[in-house]
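Chemist: Take this sequence and fold it.
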Amino acid sequence: MGNRRFLDSNHRWRKDKKSFDGTIETRSAPKVLSGDDILGLLKDYDNVIFGKLQKKRRRDETSLPYNWKKLSIFFQLPYWSTLEIRHCLDYMHILKNITDNILGTMLNIDGKTKDDLNSRLDLMEMGLRSELHLIEKDDHYVIPPACYTLTLAERRAICSFLENLKVPDGYSSNIKRCVNVKEGKVSRMKAHDCHVFMLDQLAPAFRGIVRKEVYDPLVELSVFFKELSSKVLSTEVLDKLEKNIVITLCKLERIFPPSFFTIMMHLPIHLA
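Modeler: Sure, this is the predicted structure:
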């Protein structure tokens, strides 16, 4: 979990060991590499080799610290190294994965939740978040509820809201088909369903059900994506989004376990 690196160097959360990974964050934000910088780092690497490899590549010391193994074929284009942005992040793909993470964990969906037995065992091994450690009782272990843990009645209330939601024609698909009120689960949401949920439905669906310390950063994340999806964006708004998303992700890090933070959960920093 490295979002604290993007905070101001004197931010109090940089010294907050208990709420994060047990360490004080003293590193600065990663340097933005120019095309010439990348070419210098990859000068001894081969170009892309197309086709299926016979042997699986293994990570070794030569690939550190960036885990690069080859020189992208795009650097053969004469203008590529001078571009400020040499990659393309799929906004809808990122948003869908983040929405699946949130719903899977909040609604405790089998196979989708990031808060399972292994997640709690990881916390015990790392010595973090003692309130979330497994409790031994008789001949089995009990998973203590977290601040984001919802009861079946609360999950059903969220699903009932989504099932009875009315939207204008053409605004979105029928989300009712993705909802199982009895089990308190949401599944099979397409990318556009996730887009609509994150931008407009998350806040009212969770309001009054999810605890405030969990609700507020989730709404901030929703607002971030809503602003980013605007038809018109000013540089001032983008600067504000770039600064605020770091704070929002750090708030989420203080709530959810490390397993919640897949690579997709970190990519919003690079969208702004």
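
Chemist: For the rest of this, base every contact and every neighbour count on C-alpha atoms.
Modeler: OK.

Chemist: Show me the helices in the stretch 51-200 of the chain, by range?
Modeler: Applying DSSP state H, counting those that start in this stretch to the stretch 51-200 of the chain gives helices spanning 91-106, 117-126, 152-163, 191-196.

Chemist: In JSON lines, list these along with distance to residue 272 and mean neighbour count.
Modeler: JSON lines is the format used below for the helices of the stretch 51-200 of the chain (distance: least, Cα to Cα, whole Å; neighbours: other Cα atoms under 10 Å):
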{"stretch": "helix 91-106", "distance to residue 272": "11", "mean neighbour count": "19"}
{"stretch": "helix 117-126", "distance to residue 272": "30", "mean neighbour count": "15"}
{"stretch": "helix 152-163", "distance to residue 272": "29", "mean neighbour count": "19"}
{"stretch": "helix 191-196", "distance to residue 272": "17", "mean neighbour count": "19"}
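
Chemist: Redo those helices as CSV? Include distance to residue 72.
Modeler: Shown next, in CSV, are those (distance: least, Cα to Cα, whole Å):
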stretch, distance to residue 72
helix 91-106, 22
helix 117-126, 36
helix 152-163, 44
helix 191-196, 29
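
Chemist: Sequence B follows; please return its structure for comparison with A:
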Amino acid sequence: MFFELPHWSKLKLRHNLDVMHVEKNVFDTLVGTILDIEGKTKDTIKAHLDLKRMGIRRGLWMNRDSDKARRDLAFFSMNPNDKKRFLKFVSSVKFPDGYASNIVCCFRHDIVQVLYKFEMIFPPAFFTSIMHVMVHLPEKALLAGLVNYRWMYPIERLLGELKKSVRNRAKPE
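Modeler: Modelled structure (predicted):
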């Protein structure tokens, strides 16, 4: 429908990527996989079976113990002691306001290189469409301007406040 509009081809910014949800999903995927969080990790039994089916990364294939297949902790996942040390470190990190989120300073080439290196480490299931969207973030940031004018944090915060005021959840209006 949008592609048929006469002005569509002239638009420089056809899609406004919601940076808040992109960063949340990328973070969930990366940290969930590294910390091996149930339900968040992309390092699943199915992912290991896919690797074997594709005949790649033999070191990540499933181990067979008698009749059962078991998934060992992958080399990129952390054991419980490493998880504690990592979380302690992350909780101590402090950045000046806006410093750690300035996506314009990241060049598209750098993001592509990081994703390329991730491909050498993580299973194919790790690479969801949201990982590809990261490649386009610097370009969109340059076209659309400052991220804080178009991200969803204020709206999500407002919706959270409105949700608290609902008395009858069956009829929130």
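
Chemist: How close are the two chains, by TM-score?
Modeler: The TM-score (TM-score structural alignment, normalised by the length of structure 2) is 0.69; 138 aligned residues with a Cα RMSD of 2.7 Å.

Chemist: if we can go back for a sec, which one of the helices of the stretch 51-200 of structure 1 lies nearest to residue 240 of structure 1?
Modeler: helix 91-106 (18.6 Å; Cα to Cα).

Chemist: give me the stretch of structure 2 that the closest one matches.
Modeler: Aligning helix 91-106 of structure 1 against structure 2 (TM-score structural alignment) gives residues 19-34.

Chemist: Contacts made by the matching stretch with the rest, please.
Modeler: 38, 40-43, 76-78, 126, 130-131, 133-134, 137, 147, 151-153 (Cα atoms under 8 Å, 6 or more residues apart in numbering).

Chemist: rerun that using 6 Å as the cut-off
Modeler: The contact list for stretch 19-34 of structure 2, computed with Cα atoms under 6 Å, 6 or more residues apart in numbering, reads 40, 41, 42, 76, 77, 151.

Chemist: Give the equivalent position in structure 1 for residue 79 of structure 2.
Modeler: Under TM-score structural alignment, residue 79 of structure 2 pairs with residue 151 in structure 1.

Chemist: Report the separation between its match and residue 118 of structure 1.
Modeler: Separation of residue 151 of structure 1 from residue 118 of structure 1 (Cα to Cα, to the nearest Å): 21 Å.

Chemist: And for residue 239 of structure 1?
Modeler: Counting by Cα to Cα, the gap from residue 239 of structure 1 to residue 118 of structure 1 is 38 Å.

Chemist: and what of residue 165 of structure 1?
Modeler: Computed as Cα to Cα, the residue 165 of structure 1 to residue 118 of structure 1 distance reads 35 Å.

Chemist: Likewise for residue 146 of structure 1?
Modeler: 15 Å.

Chemist: likewise residue 127 of structure 1?
Modeler: In this view, residue 127 of structure 1 and residue 118 of structure 1 are 14 Å apart by Cα to Cα.

Chemist: what do you get for residue 136 of structure 1?
Modeler: 15 Å.

Chemist: just residue 170 of structure 1 next, same as before
Modeler: From residue 170 of structure 1 to residue 118 of structure 1 the distance is 41 Å (Cα to Cα).

Chemist: Residue 129 of structure 1 too?
Modeler: 14 Å.

Chemist: How about residue 94 of structure 1?
Modeler: Separation of residue 94 of structure 1 from residue 118 of structure 1 (Cα to Cα) stands at 24 Å.

Chemist: Structure 1: matching residues for stretch 125-132 of structure 2?
Modeler: Going by TM-score structural alignment: stretch 125-132 of structure 2 matches residues 259-266.

Chemist: Endpoints of that stretch, how far apart?
Modeler: 12 Å.

Chemist: what sits up against that stretch?
Modeler: Under Cα under 6 Å, 6+ apart, the answer for stretch 259-266 of structure 1 is 94, 114.

Chemist: List the buried residues for it?
Modeler: Applying a neighbour-count criterion of 16 or more other Cα atoms under 10 Å, one finds 259, 260, 261, 265, 266 buried in stretch 259-266 of structure 1.

Chemist: Which of these sits closest to residue 38 of structure 1?
Modeler: So of those, ranked by how close each gets to residue 38 of structure 1 (Cα to Cα), first place is residue 266, at 21.8 Å.

Chemist: looking at the helices of the stretch 51-200 of structure 1, which is closest to residue 82 of structure 1?
Modeler: Short answer: helix 91-106, nearest of the helices of the stretch 51-200 of structure 1 by Cα to Cα, at 23.7 Å.

Chemist: Residue 60 of structure 2 corresponds to which position in structure 1?
Modeler: Under the alignment by TM-score structural alignment, residue 60 of structure 2 pairs with residue 132 in structure 1.

Chemist: For the stretch 151-272 of structure 1, just list every one of the strands.
Modeler: Here the stretch 151-272 of structure 1 has its strands, by DSSP state E, counting those that start in this stretch, at 179-180, 185-186.

Chemist: What range does the last one cover in structure 2?
Modeler: Same thing as strand 185-186 of structure 1. Using TM-score structural alignment, strand 185-186 of structure 1 pairs with nothing in structure 2.

Chemist: Check which helices and strands that strand sits against.
Modeler: Under the contact definition 3 or more Cα pairs under 6 Å, 6 or more residues apart in numbering; DSSP states H and E, strand 185-186 of structure 1 sits against no other helix or strand.

Chemist: The same query, at a cut-off of 10 Å, please.
Modeler: On a contact count with 3 or more Cα pairs under 10 Å, 6 or more residues apart in numbering; DSSP states H and E, strand 185-186 of structure 1 meets helix 91-106, helix 152-163, strand 179-180.

Chemist: What of the first one?
Modeler: Secondary-structure packing of strand 179-180 of structure 1 (3+ Cα pairs under 10 Å, 6+ apart): helix 152-163, strand 185-186.

Chemist: Format these as CSV; extra columns: distance to residue 192 of structure 1.
Modeler: What follows is those, written out as CSV (distance: least, Cα to Cα, whole Å):
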stretch, distance to residue 192 of structure 1
helix 152-163, 15
strand 185-186, 15
